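Asks: sequence and computational prediction follow.
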Amino acid sequence: MAEYAIGDIQGCYDRLREVLARVDFSPSRDRLWVAGDLINRGPASLETLRYIESLGSSAEVVLGNHDLHLLAVALGGHQTRRKDTLEGILDAPDHERLVDWLRQQKLCVYDPGRHLLMAHAGLPHVWSVEQALANAREVEAVIADDRAKEYFTHMYGNQPERWAPGLTGMERWRVITNYFTRMRFIAEDGSLELTTKESADSAPAGFAPWFEYPRNDDVRVIFGHWASLEGNTGSDRFIGLDTGCVWGGALTMMNLDSGEKIHCDC
């Protein structure tokens, strides 16, 4: 048995199957951790979503911002955007089942044996692992139950920009979501800067990449979301797996135990 983690697939189904074939991946014995953004912008979002769903318990999935966008269109009344490639999913005869499956997925997962956490955008330094898991479970419950329509109707927004334990309702859910799915640059006090998307050395004044702040633990973090990093964080603890497949880069997968990375040019 082997366990692998893979970066943002974004509907690049052929590249997904190619990189899995390189390690002779079999769901009967192996497991795949998916770091979010399964879909959108690529040519085969429907096929990708169906395949990952078909893996059942052999897949460990966290939601990315593009996955949440699909749910916001399907459930929250939002419109697709010009570059979206979601029509195949929305028009599919099994779209309700796929949407329901996506609503059951997590915002972060944690393996205590490996002391390894996966979240689409990363783990802010203002949260311990325990706090992150508790906050994730709170929003996951909202997405999965009858509060989902309210949540997805009001999910988008950059405010509040900073976590505070006393936040309630939609403001609380939105900032938790933004940390897990949109974070790149962050201030020491936990404030998010959500407009800059360039490389790590383009941080606005007063901000830094989230993985450059010290932590009081030795957790390792797998994340995607930040293609312009090209997987380079300068630290073995923070493992960026989004290498820009949908932008013509590569799809990257990593063996969780050996650390070996397998790349498929896109």
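Replies: Structure received.

Asks: only C-alpha atoms for contact and neighbour calcs from this point on.
Replies: Will do.

Asks: which residues in the stretch 1-150 of the chain form helices?
Replies: With DSSP state H, counting those that start in this stretch, the ranges of helices along the stretch 1-150 of the chain come out as 13-22, 45-54, 65-76, 87-90, 95-103, 129-144, 148-153.

Asks: adding distance to Met118, write the ones you listed out as JSON lines.
Replies: Listed next are the helices of the stretch 1-150 of the chain as JSON lines, based on distance: least, CA to CA, whole Å:
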{"stretch": "helix 13-22", "distance to Met118": "19"}
{"stretch": "helix 45-54", "distance to Met118": "17"}
{"stretch": "helix 65-76", "distance to Met118": "15"}
{"stretch": "helix 87-90", "distance to Met118": "26"}
{"stretch": "helix 95-103", "distance to Met118": "17"}
{"stretch": "helix 129-144", "distance to Met118": "11"}
{"stretch": "helix 148-153", "distance to Met118": "23"}
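
Asks: next one for the comparison:
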Amino acid sequence: MATYLIGDLQGCHTCLLKLLQQIEFSPHTDTAYLLGDLVNRGPQSLQALRYCRDMQGSIQVLLGNHDLHLLACAQGVRSPGRRDTLAPILQAPDRDILLDWLARQPLARHLRSARGQDLLLVHAGVLPEWSLQNTLDYAQEVQAQLGGAGRAAFLQQMYGNTPAAWADDLTGMDRLRTIVNALTRLRFCSAQGVMDFSSSESASAAPAGLMPWFDCPQRRTQEVIVGFGHWSTLGLRNEPQLMALDTGCVWGGKLSALEISMADFAQRQLHQWACPQAQAPGI
């Protein structure tokens, strides 16, 4: 029984199949956690989405910003962009089934090793004020909207960069939008947790007064291992408390799978598949 964390797929379905073949993945005994952005920019978004749905159980997914973008496009809130590859999904005969399944997926997952180590999985980041339990609870608030009758109204108001910081007394869409932005878009923030969405550079190129979210000195999840994707310019990070796994598959980089031991999360093995470039580098 093997457990894997896999970085941003972004519609590169053939690359996923090649990587799973390389690691001899067995859906009967193994589990793979995909860290969001299942679709978009790559050439096979429809195939990737169908595969993940059909393999649910052995493949567990998180929602990323591109997955939410797909849901918003399907709702008519957004129009697909020039570089988007969502049309085959939006025109598919089973689109409603696929989109409903996608909308019911979580924004955060929690694993615990036999040694009692906590592993938090998100697509982008975690605000410094949030504990592990806060993060899971807040993610569930969004999931309740996406998975229920409030989906259309939620997607209509999901976009925007404000509020830029968390406050416990946030309510309504301000609260939900802040949760979504942190979990699916965050890269840089101030030491006080004020989020910035203007830069997608590497961690070493932080704008003045900002830092990568995981470097915030008062971050309450410092004792929690965090696995995430989203930040291709950050590159691979395989550190004791941090696993960054977006290695730019769609940009001609690699699709990365980090095999972790459920006995001890410190035991890890990296597997990668080199991917043909599907898009010019970008966000």
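Replies: Perfect, I can see it now. All values derive from a computational prediction rather than experimental measurement.

Asks: can you say which of the helices of the stretch 1-150 of structure 1 is packed in most?
Replies: Using mean count of other CA atoms under 10 Å, the stretch among the helices of the stretch 1-150 of structure 1 with the largest mean neighbour count is helix 65-76, at a mean of 21.

Asks: out of the helices of the stretch 1-150 of structure 1, the one nearest Met183 of structure 1 is which?
Replies: Shortest distance between Met183 of structure 1 and the helices of the stretch 1-150 of structure 1, using CA to CA, is found for helix 65-76: 10.2 Å.

Asks: what's in contact with that closest one?
Replies: With CA atoms under 8 Å, 6 or more residues apart in numbering as the test, helix 65-76 of structure 1 has contacts from 36-40, 78-80, 86, 90, 99, 102-103, 148-155, 181-182.

Asks: kindly report the same for stretch 121-128 of structure 2.
Replies: Applying CA under 8 Å, 6+ apart, the contact partners of stretch 121-128 of structure 2 are 35-37, 62-64, 107-110, 135, 166, 182-187, 192-193, 213-214, 216, 218-221, 226-231.

Asks: give me the buried subset of the residues you listed.
Replies: Taking 16 or more other CA atoms under 10 Å as the criterion, what is buried in those is 35-37, 62-64, 107-109, 135, 166, 182-187, 192-193, 213-214, 216, 219-221, 226-231.

Asks: from those residues, which land in strands?
Replies: In strands, judged by DSSP state E, the following of these are found: 108-109, 226-228.

Asks: could you single out the nearest of the residues you listed to Leu9 of structure 2?
Replies: Out of these, the member with the shortest distance to Leu9 of structure 2 (by CA to CA) is Phe228, at 12.6 Å.

Asks: I'd say that closest one and Ile6 touch.
Replies: No - here Phe228 of structure 2 does not reach Ile6: they are 9.2 Å apart, not a contact under CA atoms under 8 Å.

Asks: any common contacting residues for these two?
Replies: By CA under 8 Å, 6+ apart, the residues touching both Phe228 of structure 2 and Ile6 are 35, 245.

Asks: which residues in structure 1 does stretch 139-153 of structure 2 align to?
Replies: Aligned using TM-score structural alignment, stretch 139-153 of structure 2 spans residues 136-150 in structure 1.

Asks: out of the helices of the stretch 1-150 of structure 1, which gets nearest to Leu251 of structure 1?
Replies: Closest among these, using CA to CA: helix 13-22, at 7.0 Å.

Asks: not counting its own residues, what contacts that closest one?
Replies: 9, 43-45, 47-48, 251-253, 262-266.

Asks: ranking by neighbours, what's the top pick from those residues?
Replies: Neighbour counts for the contacts of helix 13-22 of structure 1 were taken using other CA atoms under 10 Å; the highest belongs to Ile9, which has 32 neighbours.

Asks: who's in contact with it?
Replies: Neighbour list for Ile9 of structure 1: 16, 36-39, 245-246, 251 [criterion: CA under 8 Å, 6+ apart].

Asks: re earlier: among the helices of the stretch 1-150 of structure 1, which comes closest to Thr195 of structure 1?
Replies: helix 65-76 (14.1 Å).

Asks: compared with structure 2, how much does the closest one deviate?
Replies: When structure 2 is superposed, helix 65-76 of structure 1 averages 0.9 Å from its matched positions, counting by mean CA distance after the TM-score superposition for structure 1.

Asks: now do that helix against helix 95-103, angle only.
Replies: In terms of direction (axes from the mean of the first three to the mean of the last three CA atoms, to 10 degrees), helix 65-76 of structure 1 departs from helix 95-103 by 130 degrees.

Asks: which position in structure 2 aligns with Met253 of structure 1?
Replies: For Met253 of structure 1, the aligned position in structure 2 is Ala257, judged by TM-score structural alignment.

Asks: what number of residues are in the vicinity of the closest residue to that match other than its chain neighbours?
Replies: For Ala257 of structure 2, ignoring the flanking residues on the chain, the nearest one in space by CA to CA, 6 or more residues apart in numbering is Ile6 at 4.4 Å. Counted with other CA under 10 Å, the neighbours of Ile6 of structure 2 add up to 28.

Asks: now swap in Ser204 of structure 2 and tell me
Replies: Ser204 of structure 2, neighbours per other CA under 10 Å, totals 9.

Asks: same check on Ala167 of structure 2?
Replies: Taking other CA under 10 Å as the criterion, the count of residues near Ala167 of structure 2 is 12.

Asks: equivalent analysis for Pro214 of structure 1, please.
Replies: 10.

Asks: show me what contacts it?
Replies: Counting by CA under 8 Å, 6+ apart, Pro214 of structure 1 touches His125.
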